[in-house]
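**Student:** starting from these lines, generate the structure:
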Amino acid sequence: MKKKLIITILLITTAAFLVSCVPGDGSRSASNPAGFFSGIWHGWIAPISLVGELFNNKIRVYEINNTGWWYDLGFYTAIISGFGGLSLFRKKDSDKK
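**Tutor:** Down below sits the predicted model:
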């Protein structure tokens, strides 16, 4: 019972941490645009942002107030490394034969 409680608390804390700085939360403005590292973070939490966007119309998957090319580089690097990297762990049908 104690182990389940600890795991539940860790999951809730992790979820709260992940959604605390989603794109479109109002923390960025034209004078304080999101940069490269924000792009990486937003790319990593893109699936969570997508689900959050269904329930809150202020949350976005992509930050509108960004630095441009550098934000895009960080965002797409995180998307490709996170989701493209999953294919490395999949077994192909030809490997099973």
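
**Student:** from here on, just use CA atoms for contacts and neighbour counts.
**Tutor:** Fine.

**Student:** find the centremost residue of the protein, please.
**Tutor:** Nearest to the mean C-alpha position of the chain, by C-alpha atoms, centre = their mean, lies residue 45 at 1.0 Å.

**Student:** verify the stated contact: it with residue 18.
**Tutor:** Yes - between residue 45 and residue 18 there is a contact under C-alpha atoms under 8 Å: 6.9 Å.

**Student:** one more to put side by side:
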Amino acid sequence: MDRDLRLARARQFLNFLPLLALTACATQVATGVAPDSPGFLLGVWHGFIFPVAWVLSLFMPDVAVYAVPNNGGWYDFGYFLGIVVFGVGARRTHTVYRTRVVRG
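**Tutor:** Next comes the predicted model:
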């Protein structure tokens, strides 16, 4: 049984490999990047307000969750930090309490 599970996972990985290789071909349109467009700090801000912007974008066509054009990698990095570190990805208040232990 263990051998069958390993073979199934190996097949899944081999089926996934071409898709992974295809992602290496992705490029960004040159008109989507402009040096004087929103940069790192606005990326952090846009990542932080992502949940609100997403809800508003469902009802208002002129609201977007991502600024285009932007200055490229620094905007993306700020956007990532805004979501993960400062925004919805940061769960600083989540505390787990262990009230009982079940022993078998």
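
**Student:** how about the helices in structure 2?
**Tutor:** 2-23, 40-48, 50-59, 73-81 (DSSP state H).

**Student:** where in structure 1 does the third one align, residue-wise?
**Tutor:** Residue correspondence for helix 50-59 of structure 2 in structure 1, counting by TM-score structural alignment: residues 46-55.

**Student:** next one: the last one
**Tutor:** Aligning helix 73-81 of structure 2 against structure 1 (TM-score structural alignment) gives residues 69-77.

**Student:** flag every buried residue along that stretch.
**Tutor:** 70, 71, 72, 73, 74, 75, 76, 77 (16 or more other C-alpha atoms under 10 Å).

**Student:** and stretch 54-71 of structure 2, by the same measure?
**Tutor:** 64, 65, 66, 67, 69, 70, 71.

**Student:** mind listing what the last one touches?
**Tutor:** To tie it back to what came earlier, the one meant is residue 71 of structure 2. Listed by C-alpha atoms under 8 Å, 6 or more residues apart in numbering, the contact set of residue 71 of structure 2 reads 33, 34, 35, 36, 37, 38, 39.

**Student:** can you give me the strands for structure 1?
**Tutor:** Secondary structure of structure 1 by DSSP state E: no strands are present.

**Student:** list the members of the contacts of residue 71 of structure 2 that persist in structure 1.
**Tutor:** Counting by both residues aligned by TM-score structural alignment, their matches' C-alpha atoms under 8 Å, these that remain in contact in structure 1 are 37, 38, 39.

**Student:** one step back: deepest-packed of the helices of structure 2, please.
**Tutor:** Highest mean neighbour count among the helices of structure 2 (mean count of other C-alpha atoms under 10 Å): helix 40-48, with a mean of 22.

**Student:** what angle do that helix and helix 73-81 make?
**Tutor:** 30 degrees (axes from the mean of the first three to the mean of the last three C-alpha atoms, to 10 degrees).
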